[in-house]
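Peer 1: Give the three-dimensional model of this entry:
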Amino acid sequence: MTQLPVLVDVADGVARITLNRPDRGNALNQAMADALLEAALRTANDGGVRCVVLTGAGRMFCVGGDVTDFAGNSAGIGAFLQRLAGTLHQAMTVFASMNKPMICLVNGPAAGAGLSMAISGDIVLADPSAHFTAAYLGIGLTPDGGMTWLLPRLVGLRQAQDIILTNRRVEANEAAAIGLVTRVVEENALAREGSELATRLASGAVASMGAARKLLQESFASGLASQMDRELTAIAFAGESAEGREGVRAFLERRPPAFRNDP
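Peer 2: Coordinates of the predicted model:
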């Protein structure tokens, strides 16, 4: 029986996407990239999905690209890498632009494209066993998966230069200290804390979360005045929305808002 390279489970408004090549450290090959893009498109466009969770099967989150495949396609490596990275980039773009939050649960080491995927969530929880390595320059390649965009924004340019150029390993606690991940959870608590967080986000004002994540993405390319213009447009729209009306009504009635029931 063929093992699916990516698993997708949807329940109670939460889509759990699992990289599923544990015997290969969840190394990214073309089949996995294709499946990840399909999963991204499916969950981003499913109105019943209110939160997306990305994690890895087994002891690793993702060790990066499958270098064995690189070697096997050495005659046409440029075209091979362009297709592989291009597919990954499409998936990452869908995740980044969807109107719902994304959580990454880093269950173990993340390297190369695995690092790019691991830090792409709005909230990133890491197991104590997790560690992070850029890895690319160790095999004479350059970063992909959005790493050179994400890293400087999360940890600053100096830290990003150090992590990428020296190829050093960042342990879980340091990753939390420098802002690479949101926090490190206690041992054996990742699945439970991730599930609780996903449930909480899925019951929240998801449309407004989607607007907020877009504002955050735009902020580094905006001046203060133009960013406040965007905020003005967004809050006016949110105030007119079913979520905004329910949130205000619930606050005044001193009850929890029922965002899940909004269209």
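Peer 1: contacts, neighbours, all on C-alpha from now
Peer 2: Fine.
Peer 1: Let me see the ranges of the strands in the protein.
Peer 2: 6-11, 14-19, 51-56, 102-106, 110-111, 123-126, 131-133, 170-171, 183-184 (DSSP state E).
Peer 1: Format those as TSV; extra columns: mean neighbour count and distance to Ala250.
Peer 2: Below are those laid out as TSV (neighbours: other Cα atoms under 10 Å; distance: least, Cα to Cα, whole Å):
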stretch	mean neighbour count	distance to Ala250
strand 6-11	16	26
strand 14-19	24	24
strand 51-56	25	22
strand 102-106	28	26
strand 110-111	27	42
strand 123-126	24	26
strand 131-133	25	42
strand 170-171	17	43
strand 183-184	21	31
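Peer 1: Dump those strands to a markdown table, plus distance to Asp66.
Peer 2: Formatted as a markdown table, the strands of the chain follow (distance: least, Cα to Cα, whole Å):
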| stretch | distance to Asp66 |
| --- | --- |
| strand 6-11 | 15 |
| strand 14-19 | 13 |
| strand 51-56 | 15 |
| strand 102-106 | 19 |
| strand 110-111 | 11 |
| strand 123-126 | 23 |
| strand 131-133 | 15 |
| strand 170-171 | 21 |
| strand 183-184 | 27 |
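Peer 1: Among the ones you listed, which comes closest to Leu252?
Peer 2: strand 51-56 (27.0 Å; Cα to Cα).
Peer 1: Please give the structure of this sequence too, so both can be compared:
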Amino acid sequence: MRSFELIDAVELVDGVLQLTVASAAAGTAMDAVLVSACTEALRALGTDVGAVLLTGSGPNFCAGGNLQNFSESDDRGAYLHEMADGLHDFVRALAASPVPVVAAVQGWAAGAGMSLVCSADIAIGGPSTTMRSAYPRVGLSPDGGITWLLPRIVGAGRAREILLTDTVIGAEEAVRLGLLSRTVPDDEIRSEALRVARSFIDGPRATYASMRRLLAQSPDAPLHEQLDAERDGIAAAANSRTGREGVDAFVAKRKPDFRSVN
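Peer 2: Okay, the predicted model is just below:
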């Protein structure tokens, strides 16, 4: 794992790579420099990382792009093209992560912030958590992968309604729709998300990576192709160090030591 100058944005603690996607200094708007540092960190993942935690600093997870900076640009189209490129590199890196991605979603997750929540495997929120695409409000079309991710979470029809009507989604509705995994008290969001992330550290990392690949391809794969992929995956796992340790531990009635084979 390489060192990073932006330690406030990227921090490795006890096997969890903690990525801060928005800064309180900018009203928890997304910061291109922070996002770039987070992308670099994901691309440099090593065996010392067992999970990724996405969080924002301040009262909100991420309030979307910095419209103040955008409005001051001489060429707004070029500005947003560059910003979207950087954001989409980050989304691609999250999708390619071999380890689970957990999000601590406090306060608002709007615009690209909502897109990043949709990119997480597990999202922990609280009573104050609120989501909104926010794009119609400012006359812009979506980015961050939300038009691909959201329909796969809530269904195509509901995704159209949420995006076109700029629906404000509270915490209970977000859980019902599957945007949030669950909620805890607001002051426990980060600690619970960190606890969940840490729970993956000593687990079967090869298994998690295989699960993420299978789940990612399943919405577009015919059943027969998915069955073949599952067959090939479990057969490969059976001869892997992870699979051997898991099965041998089960037969021996002992706790598996996946850390030794990760």
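Peer 1: among the strands of structure 1, which is nearest Pro263 of structure 1?
Peer 2: Between these, strand 51-56 lies closest to Pro263 of structure 1; by Cα to Cα that is 15.6 Å.
Peer 1: Next, the mean deviation of the closest one compared to structure 2.
Peer 2: Compared with structure 2 after fitting, strand 51-56 of structure 1 deviates on average by 0.6 Å (mean Cα distance after the TM-score superposition for structure 1).
Peer 1: Report all helices and strands that that strand contacts.
Peer 2: Contacts defined by 3 or more Cα pairs under 8 Å, 6 or more residues apart in numbering; DSSP states H and E place strand 51-56 of structure 1 against strand 14-19, strand 102-106, helix 190-202.
Peer 1: For the stretch 1-150 of structure 2, just list every one of the helices.
Peer 2: Ranges of helices within the stretch 1-150 of structure 2 are 32-43, 67-71, 76-96, 112-119, 146-154, based on DSSP state H, counting those that start in this stretch.
Peer 1: so of those helices, which one's packed in deepest?
Peer 2: Of the helices of the stretch 1-150 of structure 2, the one with the most neighbours on average (mean count of other Cα atoms under 10 Å) is helix 112-119, at a mean of 26.
Peer 1: Quick one: closest of the strands of structure 1 to Val206 of structure 1.
Peer 2: strand 51-56 (8.0 Å).
Peer 1: outside of the closest one, which residues touch it?
Peer 2: With contact meaning Cα atoms under 8 Å, 6 or more residues apart in numbering, strand 51-56 of structure 1 is reached by 13-20, 22, 26, 43, 61-62, 100-107, 198, 201-202, 206.
Peer 1: count of neighbours near the closest residue to Gly247 of structure 1 other than its chain neighbours?
Peer 2: Using Cα to Cα, 6 or more residues apart in numbering and skipping the chain neighbours, the partner closest in space to Gly247 of structure 1 is Pro257 (5.6 Å). Pro257 of structure 1 has 20 neighbours, counted by other Cα atoms under 10 Å.
Peer 1: In contact with Pro257 of structure 1, which residues?
Peer 2: Here Pro257 of structure 1 is in contact with Glu246, Gly247, Arg249, Ala250, Phe251 (Cα under 8 Å, 6+ apart).
Peer 1: which one of those is nearest Gln217 of structure 1?
Peer 2: Nearest to Gln217 of structure 1 among those, with distances taken as Cα to Cα, is Gly247, at 24.5 Å.
Peer 1: Tell me how many other residues crowd that closest one.
Peer 2: 20.
Peer 1: Kindly report the same for Ala174 of structure 2.
Peer 2: 20.
Peer 1: ok now do it, which residues does it touch?
Peer 2: Contacts of Ala174 of structure 2 by Cα under 8 Å, 6+ apart are Met131, Leu180.
Peer 1: Now do the contacts for the residue nearest to Lys100 of structure 1 when sequence neighbours are not counted.
Peer 2: Nearest non-adjacent residue to Lys100 of structure 1, counting by Cα to Cα, 6+ apart: Gly210, 4.8 Å away. By Cα under 8 Å, 6+ apart, Gly210 of structure 1 lies in contact with Met98, Asn99, Lys100, Pro101.
Peer 1: Pull the contacting residues for the last one.
Peer 2: Just to be clear, that refers to Pro101 of structure 1. Arg50, Cys51, Val52, Gly121, Asp122, Leu201, Val206, Met209, Gly210, Arg213.
Peer 1: want to throw the residues you listed into JSON lines with distance to Trp149 of structure 1?
Peer 2: Shown next, in JSON lines, are the contacts of Pro101 of structure 1 (distance: Cα to Cα, whole Å):
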{"residue": "Arg50", "distance to Trp149 of structure 1": "26"}
{"residue": "Cys51", "distance to Trp149 of structure 1": "23"}
{"residue": "Val52", "distance to Trp149 of structure 1": "21"}
{"residue": "Gly121", "distance to Trp149 of structure 1": "14"}
{"residue": "Asp122", "distance to Trp149 of structure 1": "15"}
{"residue": "Leu201", "distance to Trp149 of structure 1": "25"}
{"residue": "Val206", "distance to Trp149 of structure 1": "25"}
{"residue": "Met209", "distance to Trp149 of structure 1": "21"}
{"residue": "Gly210", "distance to Trp149 of structure 1": "20"}
{"residue": "Arg213", "distance to Trp149 of structure 1": "15"}
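Peer 1: Could I have the buried ones of those residues as PyMOL selection syntax?
Peer 2: Those of the contacts of Pro101 of structure 1 that count as buried under 16 or more other Cα atoms under 10 Å are selected in PyMOL with:
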select buried, resi 50+51+52+121+201+206+209+210+213
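Peer 1: of all the contacts of Pro101 of structure 1, which comes closest to Ala75 of structure 1?
Peer 2: Gly121 (35.1 Å).
Peer 1: wait, the closest one sits on Met102?
Peer 2: Yes: the pair Gly121 of structure 1 and Met102 qualifies as a contact (Cα atoms under 8 Å) at a distance of 5.0 Å.
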